[in-house]
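K.L.:
pasted the sequence and its predicted model underneath.
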Amino acid sequence: MRLLRLWPDESHFDFMRFRRFSFPFSALMSVGTLVLFLMIGLNFGIDFKGGTLIELRPKSGQSDVAAVRHTANGFGFGETEVQEFGNQGSISIRFPLQAGGETGQTLVMQKAHAAFDKDYVFDRVETVGPRVSGELVQSGTIGVVLSVVAVLLYLWFRFERELALGAIVGTLHDIVLTVGVFVISRIEFNMTSIAAILTIVGYSLNETVVVFDRTRELMRRYKTMPTEQLLNLSINTTMSRTVMTATSTALSLMALVLFGGEAIKGFSVVMLIGVLICTYSAIFVSSPFLIYIGLQAGGGLRATGRESTALPQAAE
C-alpha cells in the first residue's frame, strides 16, 4: 500500500531562486509592520486597558446596534465601543475604566442591566481594574521577552554560528509579522494573544530546526557542493515533512476558526496565519539568509565520516 505523499520524493525544486523576491518582500512587510505598530498600535483588550466588557445576545434574534450605541454613550461613562459580532446578532460593549474603583465599575453594570435586560441576554461580563491591567501588561511583556531570549539563546548554542544567525533572523521575522497580523486585522490583543505569539515562536523554532538539521548534515557530507544547491537539497528532502506538518496543523486550526466560537476565534485566526508565516519563513527567509552571510559547505564543521557521493533520500 502506497503512503500518501504531499510532496514528490525526488523533487529538485529550486527554492533559492526566489530569494531575490522573498527577501525584499519580507523586509518590506517587517518595516511596514513596525511603522504601523508605532503609528496605530495594537487593539488592546480589556486585560491590558482595564474597564468593563459586556457581550449581549438579542432575545428576539435581531439586534439594533445603533440604538445600543446611542444608549451606551448616553450613560456618560466616556467613549464607548459598540460592535456587532457573530452570526446571531450579538453585540459587544466596551466601557473605559471608571474613576472610583470598584464602585465606578459597579455603576456601569447597574446602568447596563437597567437599559438592556428587557431585550438582551448578558452572555459575558468582564471587569478589570487599573492595578490588575497594569500587572498583566508587565507580566505579559516580561514573559514574552524572556521566552524569546531563551529561544534565541537555544538557537545560538544549538547550531553553528551561521546557522544560528539564520534561525534567529527567521524567528524574529515570524514574531514581527505575527504582531503585524494583530495590528492590521485589529484583532483584540489580550492574554490569549500572548499565548498565540509564544506558540508561534515554538512552531517557528520547530520548522527551522528541522530544515537546518538537514542542512548541517549535508554540509558534512558534501563539502564541495555549492551553497545554493545544498540549501535546495536540504529543503527538498524535508519538504514532505514540512507540508504534512503545516497541512495537519492548518486543518486543525481551521476547524477551531469555523466551530470554536467567538471566545477563541481571534487566537485561532492568528495561529492559522502564523503557521503559514513560519512555513514560508523557514524556506524563503532563514535558508536564503545563509547565502547572504557567506555560508560554505563544510566550513567550521567537523566531518562525521567519509564523504558520500549519493544524494540522500527524501525525509519522511
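P.N.:
Thanks, I have it. Just so it is clear, the structure is predicted and the values come from calculations on it, not from any experiment.

K.L.:
from here on, just use CA atoms for contacts and neighbour counts.
P.N.:
Noted.

K.L.:
doesn't G61 belong to a helix?
P.N.:
No - assigned with DSSP: H, G, I helix; E, B strand; the rest coil, G61 falls outside any helix and is coil.

K.L.:
burial check on it, number of neighbours?
P.N.:
11 (other C-alpha atoms under 10 Å).

K.L.:
and D117, by the same measure?
P.N.:
When neighbours are defined as other C-alpha under 10 Å, D117 has 14 of them.

K.L.:
what about versus this one:
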Amino acid sequence: MKRVINFMGIRSVAFACTVILTVLSLGSLAIKGLNFGLDFTGGTLIELSYESPVQLEEVREQLAEQGYPEAVVQSFGATTDVLVRMPSDDPQLGVRIAEALDSEDAGNAATVKRVEFVGPAVGEELRDQGGLGMLLALGGILVYVAFRFQWKFGFGAVISLFHDVIIALGVFSFFQLTFDLTVLAAVLAIIGYSLNDTIVIFDRIRENFRMLRKADLIENINISTTQTLLRTLATSISTLLAVLALMVFGGENLWGFSLALFVGVLAGTYSSVYIASPILIWLKLTREDLIPPVTEEVDERP
C-alpha cells in the first residue's frame, strides 16, 4: 500500500485555526457588516450611448474627476453602450452625468438612453431573498447527504459549508469590499464546489468501511483522504488558475465575483479535509451506522 498521510494527526491544530478564522469573520460581520452594493441598497441606473467605442476605464476616470468617484461603470451590449450605476435618487442625475462626460470628451458625445431608479425596498427584497436562497440550499444539502450517506455525514457537510460561506463573507466584510449580486452568486457557487469535494471524500470513507475491516475511523479517514488527494489537488489547482485568470483579466465588474470564488475554493478544499472529516470523529461514526436497519417481516396469514 502507498504511504498514507496522517491528515488527522494535526486536526487539533487545524481546529484551533478554524475557530480563530471563524470568530474573526463573525466579529467583522457583526461590527463592520457587509458593504452592500447598489443591487441591495438602491440607486440610479443610467444607460449611455456613445458615438464611437469608448474605454470603461476612461469613463471611470472622467466621472471621478467630475466628482462621481462612487460610480460603477459597466459595458452594456455594444462597445458604444455604457451602464453607469450610482447611489442617488436624483431624476436629473442622468443629464448631469452625460454633460460631465461630454465636457471631458467633446469628440465622442454621450447620449442618455434611459434612467431608472432602484429603491431601497427592492434592494432589501433582493438581499432577503438571496439570504433565504442560501439557507434553503444548505437545508437541501443536509437532507441530500443524510439520505445518501447518513445523518452524521450530512451534519459534517453542512458545517463545513457554513465555514466556507462565513470565511468568504468575512473577507468581504473585513476589507469592506462591495457585496453585490455577482458576489452572492459566487457564494452560492462556493457551496456547490465545496460539497462536491466533500462528497468525494465521504464516498471513499464509506467504501473503505467495507474494504478495510480492521481499520479504525481515523485510519480510514487518513487512507481515504490520501487516496483522493491527487483528485482534490488537480481540481482545486485548475479551478484556482481559472479564477485567478478571471481576477486578472476579467475587469473590475468581475473582480468581486472572482475573489469570492478564489477564497471559497481555498476554504472549501481545507474544510473538506479538516472540518467535514473531523466531525465524523467527534460524532463517533461507526461501521454499524452505515448498515441499513433490518425490517422484520410480519406474517399476516391467519
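P.N.:
The structure has been received and is ready for your questions. Nothing here was measured: the structure is a model prediction, and the numbers come from that model.

K.L.:
TM-score for the pair, please.
P.N.:
Superposed pair, TM-score by TM-score structural alignment, normalised by the length of structure 2: 0.79. Supporting alignment: 271 aligned residues with a C-alpha RMSD of 3.1 Å.

K.L.:
where do the helices sit along structure 2?
P.N.:
Assigned by DSSP state H, the helices in structure 2 fall at 11-31, 38-41, 56-65, 93-104, 120-148, 151-174, 181-211, 217-227, 229-249, 255-274, 276-282.

K.L.:
closest to S49 of structure 2 out of those helices?
P.N.:
helix 93-104 (9.5 Å; C-alpha to C-alpha).

K.L.:
quick check: angle from that closest one to helix 56-65?
P.N.:
Here helix 93-104 of structure 2 runs at an angle of 100 degrees relative to helix 56-65 (axes from the mean of the first three to the mean of the last three C-alpha atoms, to 10 degrees).

K.L.:
average gap between helix 93-104 of structure 2 and structure 1?
P.N.:
Its matched residues in structure 1 lie on average 2.5 Å from helix 93-104 of structure 2 after superposition (mean C-alpha distance after the TM-score superposition for structure 1).

K.L.:
swap in stretch 234-249 of structure 2?
P.N.:
Mean deviation for stretch 234-249 of structure 2: 1.2 Å (mean C-alpha distance after the TM-score superposition for structure 1).

K.L.:
go on, stretch 182-199 of structure 2?
P.N.:
Looks like 0.7 Å for stretch 182-199 of structure 2 (mean C-alpha distance after the TM-score superposition for structure 1).

K.L.:
what do you get for stretch 126-139 of structure 2?
P.N.:
Stretch 126-139 of structure 2 sits 2.1 Å off on average (mean C-alpha distance after the TM-score superposition for structure 1).

K.L.:
just to revisit the earlier point, need the helices of structure 2 in TSV with distance to R3 of structure 2, can you?
P.N.:
Below are the helices of structure 2 laid out as TSV (distance: least, C-alpha to C-alpha, whole Å):
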stretch	distance to R3 of structure 2
helix 11-31	19
helix 38-41	51
helix 56-65	53
helix 93-104	65
helix 120-148	30
helix 151-174	26
helix 181-211	16
helix 217-227	8
helix 229-249	12
helix 255-274	18
helix 276-282	20
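
K.L.:
to R85 of structure 2, which of these lies closest?
P.N.:
With C-alpha to C-alpha as the yardstick, what comes closest out of these is helix 38-41 (7.3 Å).

K.L.:
what sits up against that closest one?
P.N.:
85-87, 119-120, 122-127, 180-181 (C-alpha atoms under 8 Å, 6 or more residues apart in numbering).

K.L.:
which among those residues end up buried?
P.N.:
Buried subset of the contacts of helix 38-41 of structure 2 (neighbour count, 16 or more other C-alpha atoms under 10 Å): 85-87, 119, 123, 126-127, 180-181.
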